[in-house]
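K.L.:
generate a structure from the sequence data that follows.
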Amino acid sequence: MDSVLIVDDEPWVAKGLNVLIDWESLGYTVIGEAYDGIDAMEAIEKQKPDVVISDIRMPGLNGIELLESIRLQGLQTKVILVSGFAEFDYAQKALQLGAFDYLLKQVDRNTLTETLLRLKMELEKRHIGKREPELHLEDLFELLEPDNNIKISNFMINREMEFEFPHYRFISCLYLHSSASDAVIEQATQNGIQWIRFRTGQNKTSYLVNYDEQKSPADLLDFISGSLDSAHYMGISGIGLYSTPIGKLYQESDIALSSSSFLQAQRMTEYKSTDHIAELSKLVLKIELAIKGYKRDIIRQGLNELSEECEKRSMLIDQISAVYNQIVLFVYKYYGNSDFAQGLEYLTYSQIVRSCESVRQLFERIGVIFAQQSDEEMLLSKETVKKIIDKIDSSYTEDISLSMLSRQFNVSLGYLSALIKKETGTNYTDYVVAMRLNLAKELLSDESLSIQDIVERVGYKDYFHFNKLFKKHFGITPSKHRKI
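P.N.:
So this is what the prediction gives:
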């Protein structure tokens, strides 16, 4: 149902319009009446109706001024103006300002019905135009999930596509600015390469490339150097076949891209499944024994060595994440009941990219909890604790990291992590994510906001990351939640 606000300075006229036709049979619901332009504008700002039917001659704001205010605020509300004066200049002014139509009093039932039916067609086009990209993005989100076993062959058959070459790769690109293309999926052929382009983020585009690795490996290099030269960072998956799950291949490219952007050592990274973790087992064991014995100097030394090894080996971000989480596991294994350990959290590779600036900073999260806390920290006042929590509560839609908060309030990262978990019952990341997602859930009831609008309003940029978090938190995607 599209919502309607009726505005007239004569209440009996407004009520007459309210009962003149069967609104619901036409797909509308009247959400209220207003009896002057100022009250009407307040109601419009608060309720954001799809349609306003307003008299022109009113005290406060007249109908033309009301229409101007709606347009100045960038609202998408459609306006039908009504007047008892059959004057051409009123109608001309109204249409110039974008009024949908101009009706004369006394409003005829058939005329109003015909106008609303025409308007309904326009509103339906707007709703479809707004939601169709979101539905496509949701389908794409499901398709590219790493645990989705849909094969490239199934995807191609379902979209009635035919690719002639035996090999596939995903190439994910990160740009400094948003992609100029709004298309979710596009297909093209170029110089011996067939590809499908997916818009996988605000500044991110991914390509499923089909080529012949054995006969024409240079075609892929030509495509990268020619068509993707404007990408700031690039991640290339391993080689896939017709039977390879499409989600697996995409995740490989995403891991490679995240590795490039996080390590910043090279612009382009290719995914390789080298097991660095086994090669680092002696160093990891050394750190475990130091943690068990609470030998702070050896812990710090071992973590520094581990950081250097990760960087020197140009380890992919998913393996860095695995090593980090293994060390976190040791901390919980030996000190799980201690307050100082409660600030530590397991991190996925995408969380690491979003919350840390370097490998060294990542492992410092572990090292700082073994540092001796200062007397000032141990005696942190309740007022300061409240200020910290209030700061988080008022700024959770902004890009504020835990390290920024630790610098602002002059406390160590480990102590701050433990403090937040003690006060809120959860770690910093989960606390912020929960608040953002609860706000998003509320905003989804506002049909005037697209899901991309909501993503940005609650503090995210990447639709896919938001979608994944929302589904994990509520068990349903945001688009499906909106339909409930």
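K.L.:
when you work out contacts or count neighbours from here on, use the C-alpha atoms and nothing else.
P.N.:
Will do.
K.L.:
how far away is the nearest residue to Gly235 once chain neighbours are set aside from Phe141?
P.N.:
What sits nearest to Gly235 in space, not counting adjacent residues and going by CA to CA, 6 or more residues apart in numbering, is Leu257, at 3.7 Å. Leu257 sits 18 Å away from Phe141, taking CA to CA, to the nearest Å as the criterion.
K.L.:
now swap in Ala278 and tell me
P.N.:
Ala278 is 33 Å from Phe141, by CA to CA.
K.L.:
do His473 as well
P.N.:
16 Å.
K.L.:
those two: which has the busier surroundings?
P.N.:
Phe141 (18 against 14; other CA atoms under 10 Å).
K.L.:
let me see the contact set for the more buried one.
P.N.:
Applying CA atoms under 8 Å, 6 or more residues apart in numbering to Phe141 gives the contacts 464, 467.
K.L.:
quick one: it from Gln361, how far?
P.N.:
From Phe141 to Gln361 the distance is 31 Å (CA to CA).
K.L.:
follow-up on the earlier one: list the residues that contact the residue nearest to Gly235.
P.N.:
172-174, 233-236, 268-269.
K.L.:
next, the buried residues of the longest helix along the chain.
P.N.:
Under DSSP state H, the helix in the chain containing the largest number of residues is helix 109-143. Neighbour counts using 16 or more other CA atoms under 10 Å place 112-113, 115-116, 119-120, 123, 130, 133-134, 137-138, 140-143 of helix 109-143 among the buried residues.
K.L.:
how about stretch 278-295?
P.N.:
By 16+ other CA under 10 Å, the buried positions in stretch 278-295 come out as 284, 287-288, 290-291.
K.L.:
strands along the stretch 251-400 of the chain, start to end?
P.N.:
Per DSSP state E, counting those that start in this stretch, the stretch 251-400 of the chain carries strands over the ranges 268-270.
K.L.:
quick one more, to check against the first:
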Amino acid sequence: MYKVFLADDEVWITVGLKKLIQRSGLPFYVMGEAANGVTSLEEVRTKRPDILITDIRMPGLSGLELLEKINEEGLGTKVVLISGYAEFEYAREGLRQGAFDYLLKPIEQGKLNEVLQGLLQKIQAERGEQTEAEPDEEFNPTIIRRVVKEIQETYLSDVSLGDLAEKYGISISHLSRLLKEELGLSFSEYLASRRMQKAKELLKDETLSVESIAESVGYHDYFYFTRVFKKITGITPSKYRKTL
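P.N.:
Prediction:
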């Protein structure tokens, strides 16, 4: 298990993040938290977490200042920044300074899982660790078809890879691999693709706002929805609507 430290002066963000990390099913656990940058730096120095997830705006030291101190002191902790859309430029600056990634508020389970999966791969590669091997077993192909069917029926809800793995008694890494073999896409890629296809259909109805469409296809963060839509289609939802 890998250690995560949370730094945020908003308690509800910390509580929510702890639940999302637990739900991810990935080998991470929250080993500490702090509500200001100064305490966070002291804790990182003494406890040496593998990952620090920190808000950009923090009392004492900001998230960017924390990142700078960690880099200067060579502490080796990977930093993920949390920002609101208003601080998006600061998040980009953080990436230039060596932050691993950033999370936009409100934090989505899917996006967090992607970031954690990337961190897991990077940490294991740096340490020369091998991903835990799956035991040899005969896997019933009807189960993966059931999983795919469930995803197709529930893709507009808060379906997660961790929940599906637990429900069908498969490890997350094994299920992820099986889904990629079956679908030709990763779970998050397939989910986003289905949701964006639905969003395109809804954008034809000009009585619906882009914000309400984002909610309808499973995204509570309008800006994150716009980013995913543009990544998949090449244009923003508003521009797509104008082309119809």
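K.L.:
and the buried residues of stretch 278-295 of structure 1 as a markdown table, adding distance to Leu413 of structure 1?
P.N.:
Shown next, in a markdown table, are the buried residues of stretch 278-295 of structure 1 (distance: CA to CA, whole Å):
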| residue | distance to Leu413 of structure 1 |
| --- | --- |
| Val284 | 23 |
| Ile287 | 20 |
| Glu288 | 21 |
| Ala290 | 21 |
| Ile291 | 18 |
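K.L.:
wait, which of the residues you listed is closest to Ser412 of structure 1?
P.N.:
Ile291 (19.0 Å; CA to CA).
K.L.:
map that closest one onto structure 2.
P.N.:
The alignment leaves Ile291 of structure 1 without a partner in structure 2, by TM-score structural alignment.
K.L.:
quick one: contacts for the residue nearest to Ile291 of structure 1 when sequence neighbours are not counted?
P.N.:
By the measure of CA to CA, 6+ apart, the closest residue to Ile291 of structure 1 outside its immediate chain neighbours is Ile299, 6.4 Å from it. By CA under 8 Å, 6+ apart, the contact set of Ile299 of structure 1 is 287, 290-291, 367.
K.L.:
and those, which is closest to Ile70 of structure 1?
P.N.:
Distances from Ile70 of structure 1 to these, taken by CA to CA, are shortest for Gly367, at 55.6 Å.
K.L.:
and that closest one, how far is that from Val433 of structure 1?
P.N.:
25 Å.
K.L.:
in what helix or strand does Gly235 of structure 1 lie?
P.N.:
Under the criterion of DSSP states H and E, Gly235 of structure 1 resides in strand 233-236.
K.L.:
packing partners for that strand?
P.N.:
strand 167-174, helix 246-263, strand 268-270 (3 or more CA pairs under 8 Å, 6 or more residues apart in numbering; DSSP states H and E).
K.L.:
show me what contacts the aligned partner of Thr236 of structure 2 in structure 1?
P.N.:
Using TM-score structural alignment, the partner of Thr236 of structure 2 in structure 1 is Thr477. By CA under 8 Å, 6+ apart, the residues touching Thr477 of structure 1 are 138, 467-468, 470-471.
K.L.:
let's see it at 6 Å
P.N.:
Residues in contact with Thr477 of structure 1 (CA atoms under 6 Å, 6 or more residues apart in numbering) are Lys471.
K.L.:
ok, Ala256 of structure 1 touching Lys272?
P.N.:
No. Judged on CA atoms under 6 Å, Ala256 of structure 1 makes no contact with Lys272 at a distance of 8.6 Å.
K.L.:
which one of these two is surrounded by more residues?
P.N.:
Set side by side, Ala256 of structure 1 and Lys272 show more neighbours around Ala256, with 29 against 13, by other CA under 10 Å.
K.L.:
how about the contacts made by the residue nearest to that one when sequence neighbours are not counted?
P.N.:
Counting by CA to CA, 6+ apart, Ala256 of structure 1 lies nearest to Gly235, which is 4.3 Å off, once chain neighbours are set aside. The neighbours of Gly235 of structure 1, taking CA under 6 Å, 6+ apart as the test, are 171-172, 253, 256-257, 268-270.
K.L.:
what do you get if the cut-off is 8 Å, keeping everything else the same?
P.N.:
Taking CA under 8 Å, 6+ apart, we find Gly235 of structure 1 in contact with 171-173, 253-260, 268-271.
K.L.:
which of the residues you listed are buried, as a PyMOL select command?
P.N.:
Here is the PyMOL command that picks out the buried ones among the contacts of Gly235 of structure 1, judged by 16+ other CA under 10 Å:
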select buried, resi 171+172+173+253+254+255+256+257+258+259+260+268+269+270+271
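K.L.:
which one of the contacts of Gly235 of structure 1 is nearest to Lys422 of structure 1?
P.N.:
Of the contacts of Gly235 of structure 1, the one sitting nearest to Lys422 of structure 1 (CA to CA) turns out to be Ser258, at 31.9 Å.
K.L.:
I figured that closest one was touching Val353, is that so?
P.N.:
Yes. Ser258 of structure 1 lies in contact with Val353 (CA atoms under 8 Å); the separation is 6.8 Å.
K.L.:
what about the most centrally placed residue in structure 2, distance to Leu6 of structure 2?
P.N.:
The centroid of structure 2 falls nearest to Leu112 when counting by CA atoms, centre = their mean (1.7 Å). Per CA to CA, Leu112 of structure 2 is found 14 Å from Leu6 of structure 2.
K.L.:
how close does Ala40 of structure 1 sit to Ile6 of structure 1?
P.N.:
Ala40 of structure 1 sits 9 Å away from Ile6 of structure 1, taking CA to CA as the criterion.
K.L.:
repeat that for Gly63 of structure 1.
P.N.:
Separation of Gly63 of structure 1 from Ile6 of structure 1 (CA to CA) stands at 12 Å.
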